[in-house]
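In: Sequence below, structure please.
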Amino acid sequence: MRDYFSVIKKYADSEGRARRQEYWMFCLINVLISYLFLFIGEAIHDDYALFAVYTSLTVIPSLMVTVRRLHDTNRSGWWMLVAFVPLIGAIIGISVMMEDGTSGDNDYGTDPKATPGSI
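Out: Just a heads-up that it's a prediction; the model follows:
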């Protein structure tokens, strides 16, 4: 949950770098909360309103953590556009997100693994 809330706190911050753990934990918790709202919405018959509100509130943090994750691999945030390439784009995008970050400093900041207090 710490990684999820750290992404939410950096709501519109595309500066710096995000470790794999921060990115993937945010994705996991985000999906779980989304499904929770889907199930709650289904139970109270609200036609996906809760899910739509939650999704709209987390679009920007999701994009920003993706940009910071790309920065950790020393890539520009524009690499997100590779997802629009049919079929191969998703494969390339997932493989880039699974790569280990650049050791030491890179063009986008200091190594988050080397920062005291980060896990």
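
In: contacts, neighbours, all on C-alpha from now
Out: Will do.

In: What number of residues are in the vicinity of Lys10?
Out: 14 (other CA atoms under 10 Å).

In: next one: the one 10 residues further on
Out: Residues lying near Arg20 (other CA under 10 Å) number 18.

In: Any buried residues in whatever helix or strand Ile33 lives in, and which?
Out: Per DSSP states H and E, Ile33 falls inside helix 20-44. For helix 20-44, the neighbour count (16 or more other CA atoms under 10 Å) marks Arg20, Glu22, Tyr23, Trp24, Met25, Phe26, Cys27, Asn30, Ser34, Phe37, Leu38, Gly41 as buried.

In: another one to check against the first:
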Amino acid sequence: MSFPDAIKSVFSQYATFSGRARRSEFWFWYLFLVIISAVGGILLGIVGSASLDTATGTFGAGFYVLTALISIVWLALLLPTLAVMVRRLHDQDKSGFFWFMTLIPLAGPIIMIVFYATAGTVGPNRFGPDPKGLQAPAGQYGAPAV
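Out: From the prediction side, this is the model:
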């Protein structure tokens, strides 16, 4: 799955928590978030430095408007981000509730990165068909023997 295809896929499944997501879809989405963050941070730095009144230590209105716009963008991206995280866990035949492991200090995020980087189950699982379109050999990975 290419970068544009992954972004389209996540947006087309904006709030869909069912189904499965490939690793490429998940990691390209995170690359998209990093790019959005970098662009937002650079713009905020430029506008902030241009609108800073050094005498009073306050920013101009443009800085606050841009901050509000960036916050709205992040809120708009929160739901598809949670959805793709849950679908990525589904690809490994794990419940979406595993996401709450992220909240465990220190170890939680590391465990989740391992989960997100691990290959999904081959063939269909309880959350749907393999997003790669692969079928498990008969008798393996829960595939019925023929």
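
In: How alike are these chains, TM-score-wise?
Out: The TM-score (TM-score structural alignment, normalised by the length of the first structure) is 0.90; 115 aligned residues with a CA RMSD of 1.3 Å.

In: Kindly provide the distance from the counterpart of Trp27 of the second structure in the first structure to Ile94 of the first structure.
Out: In the first structure, the residue matched to Trp27 of the second structure (TM-score structural alignment) is Trp24. To Ile94 of the first structure, Trp24 of the first structure is 11 Å away according to CA to CA, to the nearest Å.

In: And the strands in the second structure?
Out: For the second structure, strands defined by DSSP state E do not occur.

In: which helix is the longest one in it?
Out: helix 61-91 (DSSP state H).

In: Which strands or helices does it pack on?
Out: helix 3-12, helix 23-51, helix 107-117 (3 or more CA pairs under 8 Å, 6 or more residues apart in numbering; DSSP states H and E).

In: Looking at the ones you listed, spot the one closest to Lys94 of the second structure.
Out: The closest of those to Lys94 of the second structure is helix 107-117. By CA to CA, the value is 9.4 Å.

In: Quick check: the aligned residue for Pro86 of the first structure in the second structure?
Out: So, by TM-score structural alignment, Pro86 of the first structure is matched to Pro105.

In: okay, now that match: neighbour count?
Out: Neighbours of Pro105 of the second structure (other CA under 10 Å): 9.

In: repeat for Pro61 of the first structure
Out: Neighbour number of Pro61 of the first structure under other CA under 10 Å is 20.

In: ok, now Ala21 of the second structure?
Out: Neighbour number of Ala21 of the second structure under other CA under 10 Å is 25.

In: Quickly note the distance from it to Leu82 of the second structure.
Out: Taken as CA to CA, the span from Ala21 of the second structure to Leu82 of the second structure is 12 Å.

In: follow-up on the earlier one: to what extent does the helix holding Ile33 of the first structure diverge from the second structure after superposition?
Out: Compared with the second structure after the fit, helix 20-44 of the first structure shows a mean deviation of 1.0 Å (mean CA distance after the TM-score superposition for the first structure).
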